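Student: Pasting the sequence and the predicted model now:
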Amino acid sequence: MYTGRNAYLLVEKKLFFFLWLFPSALFGQQLNELVSLYQHKFKESEAVIINSESEYEFDLVENKVTIKEDKSQKLLSLRYNTFINEVEFYDSNSDIEEFSCESSLNQKSVNSDRVCGNYTNSEYFFDDNKFCSHKLKLQEAGEIWKTHLSKVYNDSKYLTSVYFHDRYPIINKRIILKIPLDIEVDIREFNFEKFVVKKYVTPEGRFRIVEYSISNLSAMENVRLGRSIQFIYPHLLILVKSYQSEGEKVNILSSLNDLYGWYRSLTRQLSVQPEVFAPLVNSILKGKMTDDERIGTIFYWVQDNIRYIAFENGLAGFKPDEAHSVFQKKYGDCKGMANLTKEMLRYAGYDARLSWIGTKRIKYDYSIPSLAVDNHMICTVLLDGKKYFLDATEKYLPLGIVADRIQGRQILIEDGENYILEKIPEGSKENEMELRQVRLSMESGMLVGSYKYILQGEKKRNFLFGYHFSSGSTKDKLVKNCLIDENKNMRVNNIQLSDLNQRVGVFEINTELECMAAISSFNNELYIDIDISKDFKNWIVDENRESDIDFGEMIYKVLEVELELKDGDSVLFLPEQLKIEHEEFSVHAFYVKEPNRILYKKRIVIENGVISKDSFIQWNEAIRKLTQHYGSQIILKR
């Protein structure tokens, strides 16, 4: 006897098996049952992919390895009279040869019906991504759309990864790689641990066939503070390492030496015209005597005067723009800005070098020779045994400080025909502190006093960047939101900002604070709330969420409050200490009674800026305790 969930799964399996074997024979009640099951299971999806198969065939064409992708899939509609877009992307290194769709209700969208064009991600000013799209009408629930794609990658280096998930749920998925025996391909498997992935490797004539299959995948999430999909979803990293030609092995990307060699082949194509920027360099370095002054002056000039625009444009996604061109245009991507920084510093007499790096959004490191391992370029200066890591895309970041997104990451530094592989140092969490210091007293049923908000490191940089790129009224709103968020029970007056152009040191905002609803009285007892920030209150995470929480930076929030007591005030109750320690986060909050005052200190730290899915239960328990702590107040007798 099957009951509950087991019965549900049994019905689903039977119906799907019948559909898979006899798609044209599934009518009426059976189809309705299957649609009803999937509508219940995938409430947010317009369709479900009941079967998807992608084959990648590798070939050697004119001493270059190419890859042909053939993808066929069946989409089962779960909606009525709804339009969806079936989209495929390509670029200058790939071509879509055929892309067509046909439904069980005699609807068609053939290859000539596709709409193609340039695709610009909101993060980019210009890129080389293109798309082809079919607009499909889901005429009724139960309609089945068959889609077919034929796509060619003209250079195997640019097919770096293959994912199993899709934007729709998938019932069955197969990925097949057809690899000639004379082409060496290394397939790296990532994030398989929590999934049941079947793998088969079989010989077939002059080919090695590698097949993966997986079932019952949810749709890819699009969530706030989502981590890079490289950390979340199962996927394959495709490394085409070499091929045989006339009995000789020809390396493509078989090692880091090959990857660096290819990068260097691009940078060696760059021309250098220092005469274009030499007058400017000479001018801004006048009176600058120390190395730190001279290096910092050039670094800051590039930060302040070159607009950062991300590019994705074929080889330009990997090849830096000429330094003189970036200087003249006054904009560039990370590679162009790194190259301009390098050439200006070299003109000034410093040993400056281009350096490749993968930010924390990248799961991989340089043990894997792939174009997928890095996504950023900076400039490194070697001087007297010290290395200066200069990322001019990070506006308002001072010399000697690196952004959180590259701290702890491997960096590949050019060194002629060789390279230097090092790791960017981790920053101190104390240098990333967001500190609020408040001194309060009780007047006319309110809490009033002084409030100092102190930022440093990346927090300071982010504030300055947001402030300088905001308009007048938006600047005021930004400052107030930093101080009191949108709390209508608080008011700030006489706001004073420290030097908005000073990169080095801390940044301070000083203001007067009024808390209008922080004191309640009952029977000569005062109930007082002195926590003005209440960070992460009710910040419960959906435990069914697939992605880790990624804040994009270290979290280190500190609140220090001093409440002045009047003569005759007696403390009846102070909230208990809260102390939570976890390997990914910590929370500590406590009150101390001293003569004529009460001190309160709270510290919340998420050192790596990530809460992993495995820690959601512990995180939610911590948040419940923290929220309960916020509801506990000081009680005074007056």
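Tutor: Sure thing, it's come through.
Student: contacts and neighbour counts: CA atoms only from here.
Tutor: Fine.
Student: what's the lengthiest helix in the chain in contact with?
Tutor: Identified as the longest helix of the chain according to DSSP state H is helix 4-21. Helix 4-21 has contacts (CA atoms under 8 Å, 6 or more residues apart in numbering) with 25, 26, 30, 31, 33, 34, 37.
Student: Could you tell me how far whatever helix or strand comes next after it lies from the centre of the chain?
Tutor: Later in the chain than helix 4-21, the nearest helix or strand by DSSP states H and E is helix 28-41. Centroid displacement of helix 28-41 relative to its chain, using CA atoms, centre = their mean, to the nearest Å, is 37 Å.
Student: Buried residues of helix 28-41, list them for me.
Tutor: Buried residues in helix 28-41, defined by neighbour count with 16 or more other CA atoms under 10 Å: 30, 31, 34, 35, 37, 38, 39.
Student: Just send the residues you listed back as TSV, with distance to residue 586 too.
Tutor: TSV is the format used below for the buried residues of helix 28-41 (distance: CA to CA, whole Å):
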residue	distance to residue 586
30	53
31	51
34	47
35	46
37	42
38	41
39	41
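Student: Of these, which is the nearest to residue 414?
Tutor: Using CA to CA, residue 38 comes nearest to residue 414 of these, at 53.5 Å.
Student: my read: residue 101 touches residue 135, true?
Tutor: No. The criterion here is CA atoms under 8 Å, and residue 101 misses it with residue 135 at 9.6 Å.
Student: So for the two, which residues contact both of them?
Tutor: In contact with both residue 101 and residue 135: residue 109, using CA under 8 Å, 6+ apart.
Student: second one coming, line it up with the first:
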Amino acid sequence: MYLRSLLLLFLVSSTSVFGQYAVKDIPETLTKGVSTVMRNQETILTLKDFNSTLVSFKEAITVFNKDGLNALRTKVGYDGSSSIKNMEAKVYDANGVEIKKFKKRDFIDVSATGSSMYSDDRMLYIEYTPTSFPFTMEFAYEMRSSSTAFLPRWEPVPFYSMSVEKSSFSISNEKAIPIITRKFNLDAFETSVAETPTQYEYTIQNVMPMEKEALGPYYTKFAPVVRIALEKFQLENEEAYIKNWKDFGMWQKNTLLKGRDKVSDATITKINNLVAGVQDPKEKARLIYQYMQDKTRYVFIAIGIGGWQPSPAQEVDELSYGDCKGLTNYTKALLKTQGIDSYYTIVYAGEGGQDIDEDFVALQGNHVILTVPFEDENVFLECTSQQAPFNYLGDFTDNRKVLMVTPDGGVIGKTHTYKTEDNLQTVTANVTISPTFEVSGKIYETSAGILYGNKNLLETAAKDDISMYYKRLWGHLNNLALGNIDFKNDKEKVLFTESLNFETDNYISKAGDKILLNPNIITRYKDLPATEENRKLPLEIRRGSTYRDQIEILLPEGYTIEAAFEPIEITSEFGTYKASVTSLEGSKIKYERELVLDSGTYPKEAFNKYVAFIQQVVKKDRSKIVLAK
């Protein structure tokens, strides 16, 4: 009876449910300084069985300016196991008068991944260009699905600079199917919560907008979120019953991976010949990884049991391409030919460093890598890259929890952490100032750790792109001319070396017969955040790094240092900065600089202290000396 009443309420006209969305009806406190207001959002998830769901969704958003257009929901995806019904969108003007209506037949049906991808995912969408602001769009649909591995999550504050009048999330579970829930930060937003074995209700109202803050934590650490999953679920036509990560790994191994690690006898012979005479298993793995990189390329594929099953290794071997799942499984199969164990490993990829949530046993992750266990370490292989060194992850998948599918089931592990001293950039330069005060010289720069990943793609970049890169990097060097650019990519040591000649003019300031020179010619710190007086979130510096410069400068004949800054040393809880200039024999001087930025999480009150430290660094990087005859 309750469910029937709830659905009836949901499906009645927008006039009786929402009113007409007049902008004047929005509480004034929710409109100050925002781009959008969530007027109302309703999600009703009906669990008919472990393999049957109905999602009824309706959302109305008022948009005040073009910056808020990205918040509009104008599309919805589906696949072979789902169908969309009762889909429509309506547009209202500032007075709440309906000015446009889209029915399901007006939505455009396209591949969700583009024409060049291998996927059976589809998308229905509309295009709407507003003629004036503010306006309100209401978007609604119903979706039925037989795949229940991924259930909708509730994120009632989905965007920065968006306030929320009301958002609700209801789960109807009349069969009391076992559900896993994971809730974040609900109390902080005064969320109304009502939970029984057959009914779950979450409601939030009158939420002020959250502003994006520099170097803040991952959103589940501060935003309201509810995630749900079923212990027993269906992924397309495959059933699963999972109570822990060990169960999950066994299901993944026996259902999605089993029998897909075979390669031909001819390929086995190739691999045998490749590693002939090599005794060290890790060196064998390195050679096999390089073989895979040289042979294959990445192509996105989202077919096969909900896009979660990898292509067979033999297919990847024959076609020489695959996605992260297929290439990882293929590499695993090649290693297996030499008796080297490896684990198919699920991860959240991206610079933000999201962990697999250990307390939420469900399908997670957006990427797959390979773990190769050795006695001294776990080696991690990024199988989609043709350039990545052996056992190098970079900031794409570093320092985060992952799920390894081992022979004994799923195991939560963690990828490599790159320490502050590992992420090292070293610059050495020999510079000459001509009698007419042009500056020229030779620069050598090496990058390691995370910083290697910021540089190594220069090796394959186009000439014009390389030139543009340096001119942006060294924008303080006027009329910069470059020559003899050379790169050395040492994949074994994971070191990238750049060497080049440069010339620049108008770098030096003249004051009568004296010269003003900033000896810090190469490396300048430019990422200067603004202070935040009402900071709400902790400061999170995910990765530390170290920068060292040593520059020898040959002065014009007869010039020496008349005045120079004293050696600089700044120490803070966030790192250290040192700089000095000294005279050498003849007309040479030497400039040395070291900046160490430490990783760490700090309370919100520390943010402006961090800004003050960086401001000092930026200021000291501009320190000048006086040269005179």
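Tutor: Cool, got the structure. Since this is a predicted model, take the numbers as computed values, not measurements.
Student: neighbour count winner among residue 101 and residue 135 of structure 1?
Tutor: Using other CA atoms under 10 Å, the more surrounded residue of residue 101 of structure 1 and residue 135 is residue 101, with 23 against 15.
Student: and the counterpart of the more buried one in structure 2, how far is that from residue 98 of structure 2?
Tutor: Counting by TM-score structural alignment, residue 101 of structure 1 lines up with residue 89 in structure 2. Noted for residue 89 of structure 2: a distance of 11 Å to residue 98 of structure 2, by CA to CA, to the nearest Å.
Student: Check residue 487 of structure 2 too.
Tutor: Counting by CA to CA - residue 487 of structure 2 and residue 98 of structure 2 are separated by 61 Å.
Student: who has more neighbours, those two?
Tutor: More crowded of residue 487 of structure 2 and residue 98, by other CA under 10 Å: residue 487, with 19 against 16.
Student: Near the closest residue to residue 271 of structure 1 other than its chain neighbours, how many residues? Count them for me, please.
Tutor: Excluding the flanking residues, the one nearest residue 271 of structure 1 by CA to CA, 6 or more residues apart in numbering is residue 322, at 6.5 Å. Other residues within reach of residue 322 of structure 1, judged by other CA under 10 Å, total 21.
Student: In structure 2, what sits opposite residue 322 of structure 1 in the alignment?
Tutor: Checking with TM-score structural alignment, residue 322 of structure 1 has residue 312 as its match.
Student: Likewise for residue 88 of structure 1?
Tutor: With TM-score structural alignment as the criterion, residue 88 of structure 1 matches residue 76.
Student: Quick one: list the elements packing against the host helix or strand of that match.
Tutor: Assigning secondary structure by DSSP H and E places residue 76 of structure 2 in strand 75-78. Under the contact criterion of 3 or more CA pairs under 8 Å, 6 or more residues apart in numbering; DSSP states H and E, strand 75-78 of structure 2 touches strand 122-125.
Student: So which bit of structure 1 is the strand it packs on matched to?
Tutor: Going by TM-score structural alignment: strand 122-125 of structure 2 matches residues 130-133.
Student: mean shift of the matching stretch relative to structure 2?
Tutor: Following the fit onto structure 2, the mean deviation recorded for stretch 130-133 of structure 1 is 2.3 Å by mean CA distance after the TM-score superposition for structure 1.
Student: buried ones in that stretch?
Tutor: 130, 131, 132, 133.
Student: Could you do stretch 588-603 of structure 2 as well?
Tutor: For stretch 588-603 of structure 2, by 16+ other CA under 10 Å, it's 588-599, 601-602.
Student: just stretch 283-295 of structure 2 next, same as before
Tutor: In stretch 283-295 of structure 2, counting by 16+ other CA under 10 Å, buried: 284, 285, 286, 287, 288, 289, 290, 291, 292, 293.
Student: which one among these gets closest to residue 448 of structure 2?
Tutor: Once CA to CA is applied, the member of the buried residues of stretch 283-295 of structure 2 that ends up nearest residue 448 of structure 2 is residue 286, at 19.2 Å.
Student: For that closest one, give me its contacts.
Tutor: residue 390.
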